[in-house]
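S.K.: Give the three-dimensional model of this entry:
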Amino acid sequence: MMFIIGLDLGQAQDYTAIVVVEKKEYMYEPKPAEYHVRHIERPPLGTPYPDIVERVKTIFTSPQLKGKTTLVVDKTGVGSPVVDMLKRAGLNPLVAITITGGNTVNKDDDGYHVPKRDLVTNLQVLFQEGRIKVAKELKLSSILVEELLNFKVKIDIKTAHDSYEAWREGVHDDLVLATALACWYAEFRHPIPRIRRL
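M.R.: Below you'll find the predicted structure:
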């Protein structure tokens, strides 16, 4: 049994999202792993980062998760100092992910650099294959499903670059990204070549 906490850190106008996913593997059956969303939380807008760290610590050290959980954090933007706070709080193992607009996944001393395309596409595939299960009794389950359905790919015809965003303004993507972080790490945590810094 393996649990992953996906943490998407919000800023002034964005929610922070905390999602706990359980990876269920079938050792004696030729079935791919399933991902069961066990907890979804969206602290109120403007919640200070020290309070977010304390809340994540409470979840991480709960009897159900203690010793069998990895914390996967979006380090993009404001994430770097908060990642440091989470490390100082003793939340290990901790995996930091910087979301990029690139095409390849890289790993360095600061964690993984993952294209948003990889995060979102992996989650959409899991959803379409029925490999991600979201319990309806979870308070925010319908919002998570709505966020996933609202995501769209936007292609710039001039540059051929793609971007992923909610299809209408005012729709948040924090729950999708927190879930995507957890599922991407659980699905692809095989060794990735490290890149050297110059």
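
S.K.: C-alpha only now, for contacts and for neighbours.
M.R.: OK.

S.K.: Please list all residues in contact with the closest residue to residue 122 other than its chain neighbours.
M.R.: Nearest non-adjacent residue to residue 122, counting by CA to CA, 6 or more residues apart in numbering: residue 184, 6.6 Å away. For residue 184, the contact set (CA atoms under 8 Å, 6 or more residues apart in numbering) comprises 118, 119, 122, 123.

S.K.: Distance from the lengthiest helix in the chain to the middle of the chain?
M.R.: Counting by DSSP state H, the longest helix found in the chain is helix 174-188. Relative to the chain's own centre, helix 174-188 is displaced by 3 Å; criterion: CA atoms, centre = their mean, to the nearest Å.

S.K.: One more, please, to line up against the first structure:
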Amino acid sequence: MGVMETEQQQAPVFLTRELRYVVGVDLGQSSDPTAIAVIEHRKGVIDSGSAQDRHCGLTAHLQKPAEYADVRYLQRLPLGMAYPAVVQHVADLLARPPINNATLIIDETGVGRAVGDIFVDAGLKPKRVSITAGNEESGHGVDRWHVAKSILISRLDAMLHTGMLRFAADLTEAGAMAEELKDFRRKVSDAGRATYAARTGRHDDLVLAVAIAGWWVTRPHRCASMDYYKRTH
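M.R.: Predicted coordinates:
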């Protein structure tokens, strides 16, 4: 029993150094539902020392950097749900701790700026993404970006393969997400350009909601504690 306790104490643990939440919303159209994904993004270190050594601050040499993006929430809203109702639903979601300070990213590609403006008028301060062809990413003003679908999907793919992106086991839409990932296809045109889309008759709304949130997570950002310091000094 003593040996087992020692092994358990020395099992590597993840120590969080920075924590933030990102909410991705893929806005639906007449044939596609709106999808929402919440990612908990944590950066820190994996510590291989014992609990006693960690308590005494003796494990700095046993730490290595680590980063995780855990999908904590996935939801599809009813097909045809009115956009003002979608905005209110997202507002209610963002009012819940601990995501009440989350960054909101919306995909307004197919619905246009007018729908994005409803989020702005509601005081939600979204980061607005238009998904494009090609392989480029560009900023347009303070809170609007054009991002190639190839960038979104390659980031998502990389996060999955490195183990950075993880899905909570109890997600309601976990099965649907797994099916969407399997149905997602890469096609190369005669001109050599790659396009990404779900198979005919399939949806990709959950994939895109996670992808735009994951894209934001992997962009360079300032530490929240530094922003707070600048606001209060």
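
S.K.: hmm, back to that, which parts of the longest helix of structure 1 are buried?
M.R.: 174-187 (16 or more other CA atoms under 10 Å).

S.K.: Alignment lookup: the residue nearest to residue 122 of structure 1 to structure 2.
M.R.: By TM-score structural alignment, residue 184 of structure 1 lines up with residue 215 in structure 2.

S.K.: quick one: its match and residue 155 of structure 2, what's the gap?
M.R.: 6 Å (CA to CA, to the nearest Å).

S.K.: What's the match for residue 124 of structure 2 in structure 1?
M.R.: By TM-score structural alignment, residue 124 of structure 2 lines up with residue 91.

S.K.: so its match makes contact with residue 69?
M.R.: No - Residue 91 of structure 1 is beyond contact range of residue 69, at 9.5 Å (criterion: CA atoms under 8 Å).

S.K.: Just want the most central residue of structure 2.
M.R.: By CA atoms, centre = their mean, structure 2 has its centre lying nearest to residue 213, at 2.9 Å.

S.K.: so what's it up against?
M.R.: 22, 23, 24, 37, 38, 39, 105.

S.K.: Could you measure from the residue nearest to residue 122 of structure 1 over to residue 104 of structure 1?
M.R.: 14 Å.

S.K.: picking up where we left off before, the longest helix of structure 1 vs structure 2 - mean distance after superposition?
M.R.: Compared with structure 2 after fitting, helix 174-188 of structure 1 has a mean deviation of 0.4 Å; criterion: mean CA distance after the TM-score superposition for structure 1.

S.K.: any chance you could map the strands in structure 1?
M.R.: Counting by DSSP state E, structure 1 has these strands, from start to end: 2-8, 17-24, 34-41, 69-74, 94-100, 106-108, 111-115, 132-134, 151-155, 162-166.

S.K.: Any chance of TSV for these, columns distance to residue 85 of structure 1?
M.R.: Listed next are the strands of structure 1 as TSV, based on distance: least, CA to CA, whole Å:
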stretch	distance to residue 85 of structure 1
strand 2-8	13
strand 17-24	16
strand 34-41	20
strand 69-74	12
strand 94-100	11
strand 106-108	20
strand 111-115	16
strand 132-134	30
strand 151-155	31
strand 162-166	29
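
S.K.: now these as JSON lines including mean neighbour count and distance to residue 50 of structure 1?
M.R.: Below are the strands of structure 1 laid out as JSON lines (neighbours: other CA atoms under 10 Å; distance: least, CA to CA, whole Å):
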{"stretch": "strand 2-8", "mean neighbour count": "26", "distance to residue 50 of structure 1": "14"}
{"stretch": "strand 17-24", "mean neighbour count": "24", "distance to residue 50 of structure 1": "15"}
{"stretch": "strand 34-41", "mean neighbour count": "20", "distance to residue 50 of structure 1": "16"}
{"stretch": "strand 69-74", "mean neighbour count": "25", "distance to residue 50 of structure 1": "15"}
{"stretch": "strand 94-100", "mean neighbour count": "20", "distance to residue 50 of structure 1": "17"}
{"stretch": "strand 106-108", "mean neighbour count": "16", "distance to residue 50 of structure 1": "26"}
{"stretch": "strand 111-115", "mean neighbour count": "20", "distance to residue 50 of structure 1": "22"}
{"stretch": "strand 132-134", "mean neighbour count": "19", "distance to residue 50 of structure 1": "28"}
{"stretch": "strand 151-155", "mean neighbour count": "15", "distance to residue 50 of structure 1": "30"}
{"stretch": "strand 162-166", "mean neighbour count": "16", "distance to residue 50 of structure 1": "28"}
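
S.K.: Nearest to residue 82 of structure 1, out of those strands?
M.R.: For residue 82 of structure 1, the closest of those is strand 69-74, at 9.2 Å, according to CA to CA.

S.K.: Might you quantify the distance of the closest one from its chain's geometric centre?
M.R.: That offset, for strand 69-74 of structure 1, works out to 8 Å (CA atoms, centre = their mean).

S.K.: other SSEs contacting that strand?
M.R.: Secondary-structure packing of strand 69-74 of structure 1 (3 or more CA pairs under 8 Å, 6 or more residues apart in numbering; DSSP states H and E): strand 2-8, strand 94-100, helix 174-188.

S.K.: again, only using 7 Å
M.R.: Judged by 3 or more CA pairs under 7 Å, 6 or more residues apart in numbering; DSSP states H and E, the packing partners of strand 69-74 of structure 1 are strand 2-8, strand 94-100.

S.K.: picking that back up, how about a markdown table for the contacts of residue 213 of structure 2, with distance to residue 164 of structure 2 added?
M.R.: Listed next are these as a markdown table, based on distance: CA to CA, whole Å:
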| residue | distance to residue 164 of structure 2 |
| --- | --- |
| 22 | 15 |
| 23 | 17 |
| 24 | 17 |
| 37 | 16 |
| 38 | 15 |
| 39 | 11 |
| 105 | 20 |
